[in-house]
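Peer 1: pasting the structure only:
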């Protein structure tokens, strides 16, 4: 068991298999010592746990939980690209998109679900630059989509 897998197990989490792309793209690519993930939806066993807009049919608390699932899915994509999650040395950037009801303004709190989990997993190396953006709609009517940039050795 890798060091990161042991940390995830300690947190009661498991990295799933890499989700199959829903269009014409790769789940992750590397350039130099960075791995860029495609936008990760909160897929669980190949399906979205919920659809709709945050602040309307999806609660902010559920959306925050879905943001955590996006982290696990991003780690699966990164593992596919670089072979081992133990190679990740830093979380560089997180860009979160939240399908939002027009009156909803809590996008940063939703994406905190991902940011806080990354810090739980990676400690100080999990601190990162970030954007949290509200959008009208996401693929498959997902409530949350997040892309990640990891540094690796």
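Peer 2: Cool, got the structure. No experiment lies behind these values; they were computed from the predicted model shown.
Peer 1: C-alpha from now on. contacts and neighbour counts both.
Peer 2: Will do.
Peer 1: the helix ranked longest in the chain: which residues count as buried?
Peer 2: Longest helix in the chain by number of residues (criterion: DSSP state H): helix 60-82. By 16 or more other C-alpha atoms under 10 Å, the buried positions in helix 60-82 come out as 60, 62-82.
Peer 1: ok, second structure coming up, stack it against the first:
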């Protein structure tokens, strides 16, 4: 059953950002039946990529896992904004799946902890309805040099 997620956002002091304009030939989200699939969302804030680079622990010149965690949270917010623009956030029944990509420096294996940034946001907002299946994948490069990218599959009414 859908919830009053807009009220929950207000309660948590979270404001969904504007939908990020696509950087290529795609749309931010598509509905088929009772599912919404979002395009991969980058940590873009006010039209600018907020966190770029490879993620690793303790290496100079790279993104540390804590910064990447926060970037994944921003990606999650951008994905929710795409869902909201398409069907309205209060139409969400549950988060089905999160797919997260982490631009990883050689030897970095902490992708699950990074993508927790998005997962923790969804749990905080949706509670039990935010618990989801997930993949957290390390990749060599992401669009625009982003450190993290997140996409969602969401069940809606």
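Peer 2: Ah, there it is. Every value quoted in this text rests on a predicted model; they were computed, and no experiment measured them.
Peer 1: trace the next helix or strand after the longest helix of structure 1 over to structure 2 and give me the residue numbers.
Peer 2: Using DSSP states H and E, the helix or strand that follows helix 60-82 of structure 1 towards the C-terminus is strand 88-99. Aligned by TM-score structural alignment, strand 88-99 of structure 1 corresponds to residues 92-103 of structure 2.
Peer 1: in three-state terms, label the residue lying farthest from the centre of structure 1 for me.
Peer 2: Taking C-alpha atoms, centre = their mean, the residue of structure 1 most remote from its mean C-alpha position is residue 103, at 24.2 Å. Here residue 103 of structure 1 is coil, with the state taken from DSSP: H, G, I helix; E, B strand; the rest coil.
Peer 1: quick check, it in contact with residue 53.
Peer 2: No. Judged on C-alpha atoms under 8 Å, residue 103 of structure 1 makes no contact with residue 53 at a distance of 10.6 Å.
Peer 1: before we move on, the earlier item: how about the nearest residue to the residue farthest from the centre of structure 1, chain neighbours excluded?
Peer 2: residue 55 (7.4 Å; C-alpha to C-alpha, 6 or more residues apart in numbering).
Peer 1: which residues does the residue nearest to residue 89 of structure 1 when sequence neighbours are not counted contact?
Peer 2: Leaving aside its sequence neighbours, residue 89 of structure 1 sits nearest to residue 152 (C-alpha to C-alpha, 6+ apart; 5.1 Å). Residues counted as contacts of residue 152 of structure 1 (C-alpha atoms under 8 Å, 6 or more residues apart in numbering) are 33, 34, 35, 87, 88, 89, 90.
Peer 1: same deal with residue 114 of structure 2?
Peer 2: 65, 66, 68, 69, 72, 102.
Peer 1: any idea how far the alignment partner in structure 1 of the first one is from residue 27 of structure 1?
Peer 2: Read it as residue 65 of structure 2. In structure 1, the residue paired with residue 65 of structure 2 is residue 60, using TM-score structural alignment. Applying C-alpha to C-alpha, to the nearest Å, the value for residue 60 of structure 1 to residue 27 of structure 1 is 26 Å.
Peer 1: again, but for residue 132 of structure 1
Peer 2: 21 Å.
Peer 1: kindly report the same for residue 45 of structure 1.
Peer 2: 16 Å.
Peer 1: try residue 15 of structure 1
Peer 2: On the measure of C-alpha to C-alpha, residue 15 of structure 1 and residue 27 of structure 1 end up 14 Å apart.
Peer 1: next one: residue 145 of structure 1
Peer 2: Counting by C-alpha to C-alpha, the gap from residue 145 of structure 1 to residue 27 of structure 1 is 13 Å.
Peer 1: overlap in contacts, those two.
Peer 2: With C-alpha under 8 Å, 6+ apart, residue 145 of structure 1 and residue 27 have no common neighbours.
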